[in-house]
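Trainee: Predicted model, plus sequence, below.
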Amino acid sequence: MSTSESNLFPLVGLQAVANAHNEWVAVSFHLPQQGPGALLAALASADVYAHLAPLDCIIPVTDPQGADAAQLALLMPQLVPQRTILRLSAAAVANKQVQQTCLQWREAGYRIMLDGPGADAVMAGQVDARALCIDAAYELPGLHQLMSLPGPHLACNITDANSLAGLSALGVSWFAGDYALRSARGHSEAEDGTARRRLLALLGLLARDADVQELEVPLKQDPVLAYHLLKLVNSAAFGLTATISSFHQAITLLGRRQLQRWLQLLLYARQQDDGKINPLLPLAALRAAQMESLCQLRGGDRAAQDLAFMTGVFSLLDTLLGMDMADIIATLNLDPAVSSALLERSGELGAMLALAESGATPEPASLLRAGIDDTSYWRSLLQAYQWAITVSRNV
């Protein structure tokens, strides 16, 4: 392992960016203090653009002409211009030399996004920037500032659905933040006690490894879930030549292990009343995939990886169902390690779950508690994003 690989964390973090339909469109990179040097090391350790394809990558450039200039010169050839958006502060682009550098980047195919105090359409024009990045926690720009630029404009630190709606009305079309975790349930079916009981019954069957005949009963009672399962197995993700039209066929082709995993995720697949996908779906896929990857990197066997995956998926059930996690677990027959992780974040699974939940900026202490080194964390994060992107585009 090289020096650069062993010192990635906590230098580079990732955060998904979604559009108004809750579809992931980009990934924003978080580079705390080490700037371009951290990203250069991260790019050298893995094929980052391949893992995140086809999403755009938003790269912060803090000091393009100062101490970061040498590292930035080494970094630029590692980027894919057509999929890279360079995010600069308004303070940085006030410099004439920086303005010239930005114009050269634009000629090379990069896009530029401005953020911070003072970012406006006039300053954007000086560097041929097409979009603004807005911090939703602070004062928002006027409508005229956004309408005069083609965008897409990005809003960060969005905390709830109401804030997202207000930003969308302003002209923002890309969104990032924890709003999915705090939004009210968006579909009337989640309010239906019968549908909720059916979901919990299916979860219980999955948790105790029920046979195929038992699994078919709640599936046949839930046409939405059944539709998404058949849509999934007939999608390009599986590359099957024959059309699958029954649960028996789906179960046979997927196998029990894969069926259980996909059904766990498909619980989040119901569209909301406004036709948008559930924003919890890709997030659940991300957590589940990272939990599985972390477990594998720690040496966990297949059974342990399955429990890790389940823990990641189930960690958002309280938000999905609008219930206390303790009440949900009381109805299921979960492995004690999974229950402890979901309720108390205790044990090995709990430590990994806390790490997976930490988002773009996890703490070093979380790594130590989970027994994960920095390079393993970075690899697990990339693998998880790659799988979550695939899932959200095929479900």
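Mentor: Looks like it arrived, so ask away. Since we're looking at a predicted model, the values are computed, not measured. Residues are numbered from 1 along each chain as shown.

Trainee: From here on, just use CA atoms for contacts and neighbour counts.
Mentor: Will do.

Trainee: A351 is in contact with E344, correct?
Mentor: No - using Cα atoms under 8 Å, E344 makes no contact with A351, being 9.8 Å away.

Trainee: Which one of these two is surrounded by more residues?
Mentor: With neighbours defined as other Cα atoms under 10 Å, E344 and A351 compare such that A351 has more, 21 against 12.

Trainee: roughly how far apart are the more buried one and S392?
Mentor: Counting by Cα to Cα, to the nearest Å, the separation of A351 from S392 is 26 Å.

Trainee: A strand includes A16, no?
Mentor: Yes - assessed by DSSP: H, G, I helix; E, B strand; the rest coil, A16 belongs to a strand.

Trainee: how about the nearest residue to it, chain neighbours excluded?
Mentor: In space, and not counting its chain neighbours, A16 is closest to V27: 4.6 Å by Cα to Cα, 6 or more residues apart in numbering.

Trainee: Next: L39.
Mentor: Using Cα to Cα, 6+ apart and skipping residues adjacent in sequence, the residue nearest L39 is V12, 6.5 Å away.

Trainee: which ones are touching that neighbour?
Mentor: Neighbour list for V12: F29, H30, L31, P32, A38, L39, A42 [criterion: Cα atoms under 8 Å, 6 or more residues apart in numbering].

Trainee: Make TSV from those and add neighbour count, secondary structure and distance to H248 to it.
Mentor: Formatted as TSV, the contacts of V12 follow (neighbours: other Cα atoms under 10 Å; DSSP: H, G, I helix; E, B strand; the rest coil; distance: Cα to Cα, whole Å):
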residue	neighbour count	secondary structure	distance to H248
F29	19	strand	43
H30	20	strand	45
L31	22	coil	48
P32	15	coil	50
A38	24	helix	49
L39	24	helix	47
A42	23	helix	44
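
Trainee: how about the strands in the stretch 101-250 of the chain?
Mentor: According to DSSP state E, counting those that start in this stretch, the stretch 101-250 of the chain carries its strands in the segments 111-115, 131-135, 154-158, 174-177.

Trainee: second one coming, line it up with the first:
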Amino acid sequence: MVDMHAVANAGNRWVALLLQLDAGLADPGAVWAAVFATPELLAAVAPLDCIVLLATPALLTPALLEAMPANRVLFAIAATALAEGANRGVIAALQQQGYRVLIDCAASAGLVLAPTLCAVSRDWAGWDGNADGASGAISNPVAKPAALLALFGPHLARGVASAERRAQCADAGFAWFSGAYPLHPAPLAEANDAGLHQRLLSLLALIAADADARQIETLLKQDAVLAYQLLKLVNSAAFAPASPVTSCAQAIALLGRRQLQRWLQLLLFARPRCDGLGNALLPIAALRAAQMASLCALGGGTLEAQDAAFMVGAFSLLDVLLQRPMADIVASLNLPVGLGAALSARQGRLGQWLTLVAAPTPLACALRAADITPGHWWHSQLHAYHWAIQVSRSV
């Protein structure tokens, strides 16, 4: 399987996808050839680029490069590969062909780059280095701002596990970020807004209960930010209305009941943060929701079952958004037993899928236990990333 991870910029907007294979594969070149053999991948994630993580550039044959257009594919090549002169020659040839190359190394490793190599990638997963005492500052000399800013970049920090680590990486000169940091945000002022929480929970309860559109409209009018996000959505290029939509009633009529429910579940995550940044949870919620619905569809689920799977995927991040225990949220929404058990305890078929979708890299044995073939998983991933990218660009 191919590990796929979103890469975001400093504004929390997705800019690329990081692709990685298991280190123990006997023939990684053949796997990459299979991945890029059809235009399916690049079409699904457009307009984002793909960053391909490689241990060595030696596997990049001319035939493989034919399927990897330089305007869509970047390479993050392990720094250890630079020890061999032949690899340095391959990297130089890649750059001459227009490929962008990042040199990837561990957070604790020193690195001296050739003048032609102007961007680095660093893996911060599991790194607890802290030479600056209790401050937690990134102290690696190569990661200091002056050292990185002297290069063109953009520099990628991957395996970033928390908002604190992301801030440290940004201070050190990194501009692209990948990892679980959106799931571990810094506390924000709006997290203590009881009135906001009550409005969101009331709207969630209406969505979960398949409430009348008029009830939803009434509640939307009480939340100016959410109403604005809805109007912004329906007036976007994704819907291209014949004339501007200026009211919640018009927006609800344009979307229709099924689309309205799905979009409202995601718009809850679109609220701008008090620090002015976009909410990093929005595309992740869209990704989980879309992949859950896709897995259900591929398994022969009805439209009603797909909607339930979508809801579980979207709602799975409510505990992070509201900074409240999921069990409390589930109890307040009066969800059907199956949905509530999936969200709070990962139980049942939906809970099994959610465990896979939420995992950074699901194990092959876990997919087999869920009766999901590698092909179905791959297609569900592509569908989900395609939809999440469109959502983040429309909202």
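Mentor: That came through, no problem. Predicted model only: the values in this text are computed from it and were never measured.

Trainee: Could you point out the residues of the first structure onto which stretch 79-96 of the second structure aligns?
Mentor: The aligned range for stretch 79-96 of the second structure in the first structure is 90-107, by TM-score structural alignment.

Trainee: Name the surrounding residues that touch the matching stretch.
Mentor: Stretch 90-107 of the first structure is contacted by residues 62-65, 111-112, 114-119, 123, 126-128 when judged by Cα under 8 Å, 6+ apart.

Trainee: hmm, 7 Å instead?
Mentor: Contacting residues not belonging to stretch 90-107 of the first structure are listed as D63, P64, Q65, L114, D115, G116, P117, G118, A119, Q126, V127, D128 [Cα atoms under 7 Å, 6 or more residues apart in numbering].

Trainee: how many other residues sit next to the second one?
Mentor: Meaning P64 of the first structure. Counted with other Cα under 10 Å, residues neighbouring P64 of the first structure total 20.

Trainee: Quick one: map it onto the second structure.
Mentor: P64 of the first structure maps onto P57 in the second structure when the alignment is built from TM-score structural alignment.

Trainee: quick one, what contacts that match?
Mentor: P57 of the second structure makes contacts with I77, N87, V90, I91, as judged by Cα under 7 Å, 6+ apart.

Trainee: make it 10 Å
Mentor: For P57 of the second structure, the contact set (Cα atoms under 10 Å, 6 or more residues apart in numbering) comprises 29, 75-78, 81-82, 86-91, 94.

Trainee: what does G13 of the first structure give?
Mentor: 27-32, 39, 359-362, 378, 381.

Trainee: Let's have the residues you listed in TSV, adding distance to V313 of the first structure.
Mentor: Shown next, in TSV, are the contacts of G13 of the first structure (distance: Cα to Cα, whole Å):
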residue	distance to V313 of the first structure
V27	21
S28	23
F29	24
H30	25
L31	28
P32	29
L39	29
G359	15
A360	19
T361	21
P362	19
W378	20
L381	16
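
Trainee: And these, which is closest to R302 of the first structure?
Mentor: For these, the closest approach to R302 of the first structure (Cα to Cα) belongs to L381, at 19.4 Å.

Trainee: does A170 of the second structure really touch L149, like I thought?
Mentor: No - between A170 of the second structure and L149 there is no contact under Cα atoms under 10 Å: 11.2 Å.

Trainee: Need the overlap of contacts for these two.
Mentor: Between them, A170 of the second structure and L149 share the contacting residues H155, judged by Cα under 10 Å, 6+ apart.

Trainee: Give me the distance between R256 of the first structure and A50 of the first structure.
Mentor: 29 Å.

Trainee: Tell me which of the two has more neighbours.
Mentor: Counted by other Cα under 10 Å, R256 of the first structure and A50 do not tie: R256 has more neighbours, with 17 against 11.

Trainee: What residue in the second structure is paired with that one?
Mentor: Using TM-score structural alignment, R256 of the first structure sits opposite R257 in the second structure.

Trainee: same deal with T319 of the first structure?
Mentor: Matched across to the second structure, T319 of the first structure falls on V320, judged by TM-score structural alignment.

Trainee: wouldn't its match be in contact with L183 here?
Mentor: Yes - under the criterion of Cα under 10 Å, V320 of the second structure makes contact with L183 at 6.4 Å.

Trainee: Need the residues touching each of those two.
Mentor: Both V320 of the second structure and L183 are in contact with L281, where contact means Cα under 10 Å, 6+ apart.

Trainee: T252 of the first structure - that's part of a strand, no?
Mentor: No - assessed by three-state DSSP, T252 of the first structure does not belong to a strand; its assignment is helix.

Trainee: Tell me how many other residues surround it.
Mentor: 11.

Trainee: show me where the stretch 51-200 of the first structure has helices.
Mentor: Along the stretch 51-200 of the first structure, counting by DSSP state H, counting those that start in this stretch, helices occupy 69-75, 96-107, 121-126, 143-147, 161-170, 179-182, 193-207.

Trainee: how close does the longest one sit to the second structure?
Mentor: Spelled out, that is helix 193-207 of the first structure. Mean deviation of helix 193-207 of the first structure relative to the second structure after superposition (mean Cα distance after the TM-score superposition for the first structure): 0.7 Å.

Trainee: Check the second one too.
Mentor: Once superposed with the second structure, the aligned residues differ from helix 96-107 of the first structure by a mean of 1.3 Å; criterion: mean Cα distance after the TM-score superposition for the first structure.
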